[in-house]
Every structure is written in structure tokens, then in C-alpha cells.
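A.B. asks: Quick one: sequence plus predicted model below, questions after.
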Amino acid sequence: MSKQKYFFLILILGSLTALGPFSIDMYLPGFPAIAQDLNTTAARVALSLSSFFIGISAGQLLYGPLLDRFGRKTPLYLGLGLYIAASVGCATIRTIDGLIVLRFVQAIGSCAAGVASVAMVRDLFPVKDSAKVFALLMLVVGLSPMIAPTVGSYVTAAFGWQGVFITLGIMGAMMLIASRLWLPESYTPDTSLSLKPGPILTNFWAVLREPQFYTYTFAGAVAFSGLFAYVADSPLVFMDIFGVDAKVYGWIFAFLSIGLIGSSQVNSVLLRKYQSQQLIFAALICQVITSLVFLALTSLGMIGLGGTIALLFIFLCCLGFSNPNTAALSLAPFSKNAGSASALMGAIQMGMGSLASMGVSVFSNHTAVPMVTIMAATSLLALLLLVIGRRQIVEQVEVPTGQLAAPVH
């Protein structure tokens, strides 16, 4: 493979991987403007984020079998077309209920890009190069929450919140054209593969029954759901309560993302000395303490903008340590069903995240208390699930060297 072709493949696959994170983060600075234009509240607008998380959760389970049955490109084209149409719909919709529904559809479309890009890395690159390629893709995913809100804040300021969805639609169209012109079909469709629900559900059930999988998957997903509560409520907390403008909010969000991304990189270094399970326990204990202190100070009205940013930064650092390790230990027992296990783990994580983001919307009282309460409750529950679940694991399968999963956003 020539260097030019290699570069284009990485560029296209990286862009596909980033579509979902950009769709989540880019419109966050526009929450107040959306609420004003659609005659609703920022908390109600946050339900459009929850519906997006639900769509991603469902999409991960949907596209796995489709990509194996029909090849990589046909489902990808279908998903990107759906994404473009939904993005245009989001830009022109005039009701909040319509936006909530269209964001769900947009998520189903974007999920095709993420799932297909991962599958195509395995198809197109030798095994010895795949780890390097995945690392590059995960770097794109990690940079997305740092870049997307800042870009979104400037687009919102210049063109209104509708401009964000038009921009996302243009991104989707560019990826569709690039995929059509320069992305090869990397997999021969397996016409013998059954798409009936029965065999698919049986396969997922076999994965779910593994104690190591359900222990670390549910503990990790519940712990990580605090991130979704933060993402959903951060526009209200920073722009409504603390009164920062959209551009400043974008820079705050970018700074806080450094905590999650940076700690995940430090985690890789610490794994040379410590085991994954040790880092998970330490991270969860720190997360519980941080969130309880955060809740106490917020409830008493004793914390300002600086303190809120500092405690959120520590909280996200904890997730940067726990999430890659819980993901890696969840998938470690599987040699044959790794694809199904990965899809199920992603769906559970997004499902838990959607519940957390819905929670901050439902219990919104124009303070940060609902967000911080959910962060504290999920941290405690995650630690409890880990302690109880570990007793069910007869013999833990350790993570092979160099196969630690990257943090999910």
C-alpha cells in the first residue's frame, strides 16, 4: 500500500469515527439559543441529547449483523444518507419534540460510520498495523470533544444553532462522497448469515452470561454514565447558572476533556506497574469521594465556577483511568465472540448514559444539584457492582499486553 493511499484511508476512517462524537458535542453551545427559538427550556433540549445516546445504543447492535451480511459499504451508504437527511431536518424543525425524534434518527445514521470504520480497519490493514491504526482513530475520537464544542460555539455565534446541523450535514455528505470514491469494499457479503432475531439474541445472551463480562461492563457503564450527565447538563450549568457565553463554554468543555484524555494516556504508563483491576478500584474510590464532596458543596451553595471546573476535571480524570480498564477486562474472556461482546458493551454503555442524561433533564431545577447527584449515585453504584460482581468471577482472564481498549466517548 502506497503512503498516499494509506494516508487517505486513515483520513477517511478517522473522519467516519469522529462523526458520532462531533454530533454529540458540536451543538452543546447552542442549547440556550435552541431553547429560545423553540419556546422550551435547556433541560428539555437536553432530551435531544438523550435520544441521540439511545440511537447510538440501538445502532451498535443493528449494524454489526448488517455489515457482515451485506458488506461494509452498502450499510455505510444507507447510514450516511440517513444522517444527512436527519441533519437537514434538525436544522429546519420548529418543535422540540421533532428535534428529539430527528436526533434519534441522526444517531442511527452516524452509528453506521463508527461501526463500519472499526470493521474496515480489521479488513484493510495487516494485524501488525491494526493497533497503530486504531491508536490513530482513537486519537481522533479523543480530540473530538476538545474541538467540536469550540467549533460549534463559533458556528452558533456566526450562523445560529441551525448552522451547526447544516455543518454536520455537509460533513456527512463529504464522507459519503469520499467513501464512494476512495474507500474500497473490504469484505465479501456473507449471504449465509441469518438476520433473524433468534440467533443474534442467542449470541448476545451467551456473552452476557459471562461473569467477567457483566461485572466489568455494568460497573464501567454505570461509572461512565456520570460523564453523560455532565455532558447533558453542562450547557445549563455553565451558560445559564454561571452566565458564561457560548464561546467561553466551548473552551471550558475543551479544557475539561483534557482530563479524560490525558488520564487515559497516563493509565497506559501505570499499567506497566499495576494491574487493570487495581487501577479500576483506585479510580472508582477517588470518583466516589470526589462526587460526594462535589454534591455536598453544591447542595450548600459553597462552590463557584472555578471549584466546579476543578472537581469536574478530577471526576473526568477518574473516568480516564477506569473506563479503558473496565472495557479491556470485559472483552478479555472472548476470542470468538469479540465483535458481539464489543457491540453489546457499547450498547449497554450508551443505554446507561442515555438514562443518566434523561435524569438531569427530568429532575432539572435550574441548579447543578441534579447533575452532581446523578454523578455521585452512579459512582457509588458502580463501586458496589464491582465489589459484588467480582465474587462471581471464578478465574479472571487478564488483558493481553498491548490490547487495552481506548476510552469511549
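C.D. replies: Ah, there it is.

A.B. asks: hey, let's count contacts and neighbours off CA atoms from now on
C.D. replies: OK.

A.B. asks: Return the residues in contact with the closest residue to residue 48 other than its chain neighbours.
C.D. replies: Counting by CA to CA, 6 or more residues apart in numbering, residue 48 lies nearest to residue 100, which is 4.2 Å off, once chain neighbours are set aside. Taking CA atoms under 8 Å, 6 or more residues apart in numbering as the criterion, residue 100 is in contact with 45, 47-49, 51-52.

A.B. asks: what helix or strand does residue 100 sit in?
C.D. replies: Using DSSP states H and E, residue 100 falls within helix 96-124.

A.B. asks: after that helix comes which helix or strand?
C.D. replies: The helix or strand immediately downstream of helix 96-124 is helix 127-159, counting by DSSP H and E.

A.B. asks: Included below, for side-by-side comparison, is a second structure:
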Amino acid sequence: MKNRSILILILGLLSAIGPFSIDTYLSGFPTIAKDLGVTVDEVAYSLSSFFIGISVGQLIYGPLLDRFGRKKPLMIGLSIYLVASLACATANSVEVLIAARFLQALGACVGMVAPRAIVRDVFPVEETAKIFSLLMLILGVSPIIAPSVGSYMITLMGWHSVFYMQFGLGVILFLACYFALPESKKPDESISLKPKAIILSFIDILKVPQFYTYAFAGALISAGVYAYLSGSPFVFMKLFGVSEKEYGWIFGFLAGGLIASSQVNNLLLKKYSSSQVVRVSLRVQTLVGVILCLVSIWGWLNLYSALALVFLFLCCQGISYPNSSALSLYPFTKSIGGASALLGALQMCFGSLAAAAVSMLSNGTSVPMTAVMAGCAVLGLIVFATGVSKLKHG
């Protein structure tokens, strides 16, 4: 039980390294923009580049994790993250920051692929949704403490200090993985790393109905969360006038919904199947997203209604994500690294597009953020309903 708890803790921390690298600097967008002589929207492109880096990087690490085992690629990725964190800390232009964030994402994304693969290596299939919920418990701590810590550091020591902190935490995680994380899969020389073989492997994964149904639906729904991440600094700090410190507390409060619901999910799984739970959560999440968008369009959105509706949206995400992820990976064994990578790449690809859409549609109101959130939810529900219908009649 002790080794199991340590393993889950390390996997949860690995999963959190990417989100932590986002959450700690969001409140610093205005400060970074002022220091570098650019607009907040231009700084937001560093968030988009991070999402794109994670999307591309996961597709690289998937085959590597299947070919060389889990640990070696993991250590390489963390090393890249450390170098890139220092580059972010010393950036003197927005262009350098955007490029360094892309490189940082290439390192951080291994912490998103490897844990999913290791969970499938170590735990029984019927436990994967529960383990993913436990990982979200650890993952959810990041958006609660990271924005507050980041905002205080930015206020006291400047925005560069946030990236030095990320470097320091990266070192700690590197050492923890090196000394305490066991290898869960032996290298497999039968896995080819030739581009054609990798592409064909991804195509084979995409052809599996259960994968594309739950992976695409889950990725689209998750993209709504990234739209919130991209648009929330402007909406809360510029439109609603909250301070950087207050934004940190608000961000943490909203993330609390994600944590609480992920643990409620474990209780629901004692009585209902993952497919039943995810079906209801996706419908509720879509309804909340549409209401949020309409309230914004009609000009009724204020600080308190935004907090309530976004909180509910994130609560649904805490239930949708672990179940859709577990169901999408269920059919795989040998190619679990590739499937995990493709799942994560889809999530981050749609996430980066959603974040970029919020920036490009910026019009000085909350509508771009809320409209993209609602649109992602509606599309996700459509994909889910269509895919499940085919599964039933397949």
C-alpha cells in the first residue's frame, strides 16, 4: 500500500508539471506585457505556444515510451524542461518567451504521457478511472496554490522569479523520478521508430471506435477549459477589476470544483459505470457552457455569475475527464504509450486552438471566452453522441 501511494503521488506530480507551468504565470500577463512593451494578447501567445508544444511533444514521446520503456524518455523530457525553464526566466522579449515556452512544453509533456501509460501498466483495467481521479486530486492542487504563489512572487520579485521557481521544482521532480520511480515496462525492440511505422501505428489507434469516440469527445470538452485559462486573466482582472492576488484566490477557488468533483467521481463509480457517468456529465457540462455564453452575450454576466457558472463547468470536467480518458485507453495493451500520446495530443491540440481562438476573437468583452467554452462543449457532446450510437450498433 505504501509503494502504491508513493507511485500515485509521483505520477500525480508528473501530471501536474504542465498545468503548474501554466497556472503560476497567468496572473502575471499584465506585468509581463508592460515589462516587454507588448499587449496582454501578445503575451497570451506564449500560452498558445505552450499548448502546441505539448501537442507535438506527446506524439514524440508515445513511441519512445513504448520502445525504450517508461523511465528513460521521462528523464530526458524532464531535462529539456529544466533547460527551457531557465530560458523563460531570462527572456528579454516576447518572441524569446514564446519560443522558450514551446521548448518548455516539449519537456513538460512527458509528464502527461508517461503517467497514463504507467497507470495502464501497473493497475487493473477496471481501476484506471479511479486512479485517474486520484491523479486529478494531486493535479488539482496545482491550480489552487500555483496562481496565489505565482501572483505573490510576481508582486515581490518580478515575473522572472516564477520561472526560476519552476526550474527548482523541476529539479526536485527529476530527482524523485530518478531515485523513487520504478520502471513499469521493459524496452520493446519490436516497436519501430521509423516515421512511416509510427504514423501507421497512430492511424491504427485512431481506427478503434472506442478510442476515437471518447478521445475526441473528451478532448473537445477539455478545450473549453483551456479557453477559460486563456481568457480568464482578461475577464476577471480587466473586466471585473480584481487584483492579481484576488485573481489567484479566484483561480484556486474555481479549481476546487475540479478537485472535489474528481473525488465525487470515485463515489459515482461504485454504483455506475464509467460510460454512464460520462454520458450525464457531458450533457450537464454542455448545458452550463451554453448558459454561460448566453448570459455573456445578453450582458448579464458579472463577477458572481461568472464564478458560479465556471465553477459548475469545471466540476463537470472533473467527472468527464477521468472517465473519458480511461474508456479511450481501455482497448490497448502493447501500444498504450502511443494511445496515451495520441489522447494527450488531441486534448492539447484542441486546447491550443481554443486558447488561440479566444485571443484572436478578443473584442473587449467576455463573449470570446464564453462562446469558445460553449462551442467546445457542444461539439464534444455531438461527437460523443454520434460515436456511442455507432458503438451500440457496431
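C.D. replies: Nice, I can see it. None of the values given here were measured: they were computed from a predicted structure.

A.B. asks: once aligned to structure 2, how far is the helix holding residue 100 of structure 1 on average?
C.D. replies: With mean CA distance after the TM-score superposition for structure 1, helix 96-124 of structure 1 departs from structure 2 by a mean of 2.8 Å once superposed.

A.B. asks: Just the buried residues of that helix, please?
C.D. replies: 96, 99-122, 124 (16 or more other CA atoms under 10 Å).

A.B. asks: tell me how far that helix is from the chain's mean position?
C.D. replies: Its chain's average C-alpha position is 11 Å from that of helix 96-124 of structure 1, according to CA atoms, centre = their mean, to the nearest Å.

A.B. asks: And for stretch 139-154 of structure 1?
C.D. replies: 13 Å.

A.B. asks: now swap in stretch 129-145 of structure 2 and tell me
C.D. replies: Counting by CA atoms, centre = their mean, stretch 129-145 of structure 2 comes out at 11 Å from the chain centroid.

A.B. asks: So for that stretch, what gets flagged as buried?
C.D. replies: Applying 16+ other CA under 10 Å to stretch 129-145 of structure 2 flags 129-145 as buried.

A.B. asks: for stretch 388-395 of structure 1, same thing?
C.D. replies: For stretch 388-395 of structure 1, by 16+ other CA under 10 Å, it's 389-390.

A.B. asks: Would you mind pulling the contact partners of it?
C.D. replies: With CA under 8 Å, 6+ apart as the test, stretch 388-395 of structure 1 has contacts from 211-212, 214-216.

A.B. asks: got it, and stretch 147-154 of structure 2?
C.D. replies: 23-28, 159-162, 244-245, 247-249, 251-252.

A.B. asks: element containing the corresponding residue of structure 2 for residue 393 of structure 1?
C.D. replies: In structure 2, the residue matched to residue 393 of structure 1 (TM-score structural alignment) is residue 391. Assessed by DSSP H and E, residue 391 of structure 2 sits inside helix 367-393.

A.B. asks: Mean per-residue distance, that helix versus structure 1.
C.D. replies: Mean deviation for helix 367-393 of structure 2: 1.8 Å (mean CA distance after the TM-score superposition for structure 1).

A.B. asks: cool, and stretch 281-291 of structure 2?
C.D. replies: Mean for stretch 281-291 of structure 2 is 2.6 Å (mean CA distance after the TM-score superposition for structure 1).

A.B. asks: That stretch maps to which residues in structure 1?
C.D. replies: With TM-score structural alignment as the criterion, stretch 281-291 of structure 2 aligns to 283-293.

A.B. asks: circling back to that earlier point, please flag which of the contacts of residue 100 of structure 1 sit within helices.
C.D. replies: Of those, the ones assigned to helices by DSSP state H are 45, 47-49, 51-52.

A.B. asks: In structure 1, what range does stretch 366-374 of structure 2 match?
C.D. replies: Aligned using TM-score structural alignment, stretch 366-374 of structure 2 spans residues 368-376 in structure 1.

A.B. asks: Return the distance of the matching stretch from the chain's centre.
C.D. replies: Distance, centroid of stretch 368-376 of structure 1 to centroid of chain: 19 Å (CA atoms, centre = their mean).

A.B. asks: Also stretch 152-166 of structure 1?
C.D. replies: With CA atoms, centre = their mean, you get 22 Å for stretch 152-166 of structure 1.

A.B. asks: Pull up the aligned stretch in structure 2 for it.
C.D. replies: The aligned range for stretch 152-166 of structure 1 is 150-164, by TM-score structural alignment.

A.B. asks: Alignment lookup: the residue nearest to residue 48 of structure 1 to structure 2.
C.D. replies: Checking TM-score structural alignment: residue 100 of structure 1 goes with residue 98.

A.B. asks: And residue 139 of structure 1, by the same measure?
C.D. replies: Under TM-score structural alignment, residue 139 of structure 1 pairs with residue 137 in structure 2.

A.B. asks: so residue 244 of structure 1 sits right up against residue 238, yeah?
C.D. replies: Yes: Residue 244 of structure 1 lies in contact with residue 238 (CA atoms under 8 Å); the separation is 5.9 Å.

A.B. asks: Neighbour count: those two, which is higher?
C.D. replies: residue 238 (22 against 16; other CA atoms under 10 Å).

A.B. asks: Structure 2: which residue goes with the more buried one?
C.D. replies: Residue 238 of structure 1 maps onto residue 236 in structure 2, by TM-score structural alignment.

A.B. asks: Could you report the separation of its match from residue 52 of structure 2?
C.D. replies: The spacing between residue 236 of structure 2 and residue 52 of structure 2, counted by CA to CA, to the nearest Å, is 25 Å.
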